[in-house]
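>>> Please find the sequence and the predicted model below.
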Amino acid sequence: MKFSANLGFLWADRSLPDAIRAAKAAGFDAVECHWPYDTSPEDIRAALTQTGLAMLGLNTRRGDVSAGFNGLAALPEHVDEARAAIDEAISYARVIDCKSVHVMAGFANGRDAHDTFVANLTYACSQAAPHDITILIEPLNAYDAPGYFLNDTALALAVIKAVNAANLKLMFDCYHVQLIEGDLTHRIENLMPYIGHIQFASVPDRGPPDEGEVNYEHIFAFIAALGYTTPLGAEYKHNGTTEDTLNWLRIRQTG
């Protein structure tokens, strides 16, 4: 398997260009991030060129975080702001040659939220398609994001089918899915035609993958057996330094 370092959590104490270089030095095959917008995209592109790494994905802005926002795309009263965030993310992705944008739904519920999310995703897919950019949606668990609109894989699949765009895919985060509904191997296999990216972290504490209740050696081997070759996203939290958490990666590199 190949692995991508999610720089929203790994080397988060460094600037994004320095974090990209650290991921390369550690042996990651790619990188991804959350919200890179405070960093010049030209600086990111330079670091990617220097290291030879690809940036696999980035997120749309969450909105006013101080007011409790965690995404905008399912909020009926924030359509203009949601589409501005989509436009910004696609524009940034184009400069750094990033091929995926995760459109964040936000805290909402009900039919209006569903219809707004579908409409905004339809817009996002139409704007992204000419640039060969995939739009991703990700279910978040109710422990970390109570009230988040997209809260299970069944709803995500229904939304994908409602939008019916070839460049709309599921971001399958093993950590979130295990907490929401479990049964990871069957869900990965059944949803594989719709999956655009896979992420992982230990359960229940969202730490490195060699801890917790999920046997990631089994999960990684299962994913590989399905023929999936895109780097898997290491999106986990840690105490101390990122380097102290990389035994799982070093073992794979030396074993």
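Happy to help now that I have it.
>>> switch to C-alpha atoms for all contacts and neighbour counts from now on
OK.
>>> Mind listing what's buried along the helix or strand containing Ile251?
Element membership for Ile251, per DSSP states H and E: helix 247-254. By neighbour count on 16 or more other C-alpha atoms under 10 Å, the buried set for helix 247-254 is Leu249.
>>> And for that helix, what's in contact with it?
The set of residues external to helix 247-254 that reach it, using C-alpha atoms under 8 Å, 6 or more residues apart in numbering, is Pro208, Pro209, Asp210.
>>> what about the last one, neighbour count?
Look at Asp210: counted by other C-alpha atoms under 10 Å, it has 17 neighbours.
>>> okay, now the one to match up with it:
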Amino acid sequence: MTKLCANLTMLFGEVDFLDRFAQAVNAGFKGVEFLFPYAYDKQQLAEQLGKHGLVQVLHNLPAGDWAGGERGIACLPDRVGEFQDGVGTAIDYARALGCKQLNVLAGIAPAGVAPETIHDTFVSNVKFAAQALAGAGIRLLIEPINTYDIPGFHVNRTRQALDVIEASGSENVFVQYDIYHAQRMEGELAATIEKHLPKIAHMQLADNPGRHEPGTGEINYPFLFAHLEKIGYDGWIGCEYKPASTTAAGLGWAERYL
């Protein structure tokens, strides 16, 4: 059965963030995800989840200066201490929110640093985070992100994420498979998902081009949803798209799943 969760960072942007939990419930969602919780008191967020009976499906580890253009720090050799501190902060929030999986954003590969050093830094940080999260009963996810939207992003294909998982030696690391990013970088969506299903713990969606809701672009979402049910994917799918107009006006595609 297809389980959709609302990405509160992307959806319901017309209302204050703390009011988006109610909007998600009113739209029929039973779970939510968002980029970062750290600007809010964790108890404040936990109260919203409890009040509306929502599952906190996912959020990211701290990712540096997002407003300043950083898109993760896990591959940056000079930020390892900051990354490790962020893991502790993320676990603290995840426990308060009942969140069972956290995503690590690799970040943009720094100029002037050997590719091997960047890779080794990311693998080491993933290993550290996976071990810390395992002790808290939380899974670590790696998300490949397309290099059209974020030029230079260190992990941009499914195979790269799987190679990092293997190199980490940890059984507590999985792929966050974003259909939109995967379509832009590699295509072969159905075959790739089926081949690597045991290592895919979470999925996200948006159509292409435009990163709007399903039905606005080239991706055959009715086929993909039927395929996911056929192969037995039982995780959540995060609706991480930019509504073409308003969220409510564009939710017709999701009625049968909500």
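Sure thing, it's come through. All values derive from a computational prediction rather than experimental measurement.
>>> which stretches of the stretch 1-150 of structure 1 form helices?
Assigned by DSSP state H, counting those that start in this stretch, the stretch 1-150 of structure 1 shows helices spanning 16-26, 41-51, 79-96, 111-128.
>>> May I see the ones you listed organised as CSV, with mean neighbour count and distance to Leu226 of structure 1 added?
Below are these laid out as CSV (neighbours: other C-alpha atoms under 10 Å; distance: least, C-alpha to C-alpha, whole Å):
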stretch, mean neighbour count, distance to Leu226 of structure 1
helix 16-26, 19, 26
helix 41-51, 16, 29
helix 79-96, 20, 29
helix 111-128, 20, 27
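>>> okay, the ones you listed in a markdown table with distance to Lys161 of structure 1 next?
A markdown table is the format used below for these (distance: least, C-alpha to C-alpha, whole Å):
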| stretch | distance to Lys161 of structure 1 |
| --- | --- |
| helix 16-26 | 35 |
| helix 41-51 | 33 |
| helix 79-96 | 20 |
| helix 111-128 | 10 |
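>>> Ok, which of the ones you listed comes nearest Thr60 of structure 1?
Distance to Thr60 of structure 1, taken as C-alpha to C-alpha, is lowest for helix 79-96 among the helices of the stretch 1-150 of structure 1, at 5.6 Å.
>>> Just give me how far the closest one sits from the chain centre.
Computed by C-alpha atoms, centre = their mean, to the nearest Å, the separation of helix 79-96 of structure 1 from the middle of its chain amounts to 16 Å.
>>> And the contacts of it?
By C-alpha under 8 Å, 6+ apart, the surrounding residues in contact with helix 79-96 of structure 1 are 37, 41-42, 44-45, 55, 58-61, 63, 72-73, 99-101, 103, 116, 120, 123-124, 127-128, 131, 133.
>>> ok, so of the contacts of helix 247-254 of structure 1, who is nearest Leu226 of structure 1?
The shortest distance between Leu226 of structure 1 and any of the contacts of helix 247-254 of structure 1, using C-alpha to C-alpha, involves Pro209 and amounts to 20.2 Å.
>>> Aligned counterpart of that closest one in structure 2, please.
Residue mapping for Pro209 of structure 1 onto structure 2 gives Pro214, with TM-score structural alignment as the criterion.
>>> who touches Asn60 of structure 2 in this structure?
Contacts of Asn60 of structure 2 (C-alpha under 8 Å, 6+ apart): Phe34, Leu35, Phe36, Ala90, Leu102, Asn103, Val104, Leu105.
>>> which residues touch the nearest residue to it once chain neighbours are set aside?
Here the nearest residue to Asn60 of structure 2 in space, its sequence neighbours aside, is Asn103; by C-alpha to C-alpha, 6 or more residues apart in numbering that works out to 4.5 Å. By C-alpha under 8 Å, 6+ apart, the contact set of Asn103 of structure 2 is Leu58, His59, Asn60, Leu61, Leu140, Leu141, Ile142, Glu143, Gln176.
>>> now do 6 Å
Applying C-alpha atoms under 6 Å, 6 or more residues apart in numbering, we find Asn103 of structure 2 in contact with Asn60, Leu140, Leu141, Ile142.
>>> do you know how far Ser15 of structure 1 is from Gly63 of structure 1?
Distance, Ser15 of structure 1 to Gly63 of structure 1, by C-alpha to C-alpha, to the nearest Å: 22 Å.
>>> So which of these two has more stuff around it?
In this comparison of Ser15 of structure 1 against Gly63, neighbours counted by other C-alpha under 10 Å, the higher total goes to Gly63 at 19 against 13.
>>> mind checking how far the equivalent of the more buried one over in structure 2 is from Phe83 of structure 2?
Aligning on TM-score structural alignment places Gly63 of structure 1 opposite Gly64 in structure 2. For Gly64 of structure 2, the distance to Phe83 of structure 2 (C-alpha to C-alpha) stands at 9 Å.
>>> ditto for Glu171 of structure 2
Taking C-alpha to C-alpha as the measure, Glu171 of structure 2 falls 20 Å from Phe83 of structure 2.
>>> Same check on Val25 of structure 2?
For Val25 of structure 2, the distance to Phe83 of structure 2 under the criterion C-alpha to C-alpha works out to 33 Å.
>>> same deal with Gly169 of structure 2?
Following C-alpha to C-alpha, the distance that separates Gly169 of structure 2 from Phe83 of structure 2 is 19 Å.
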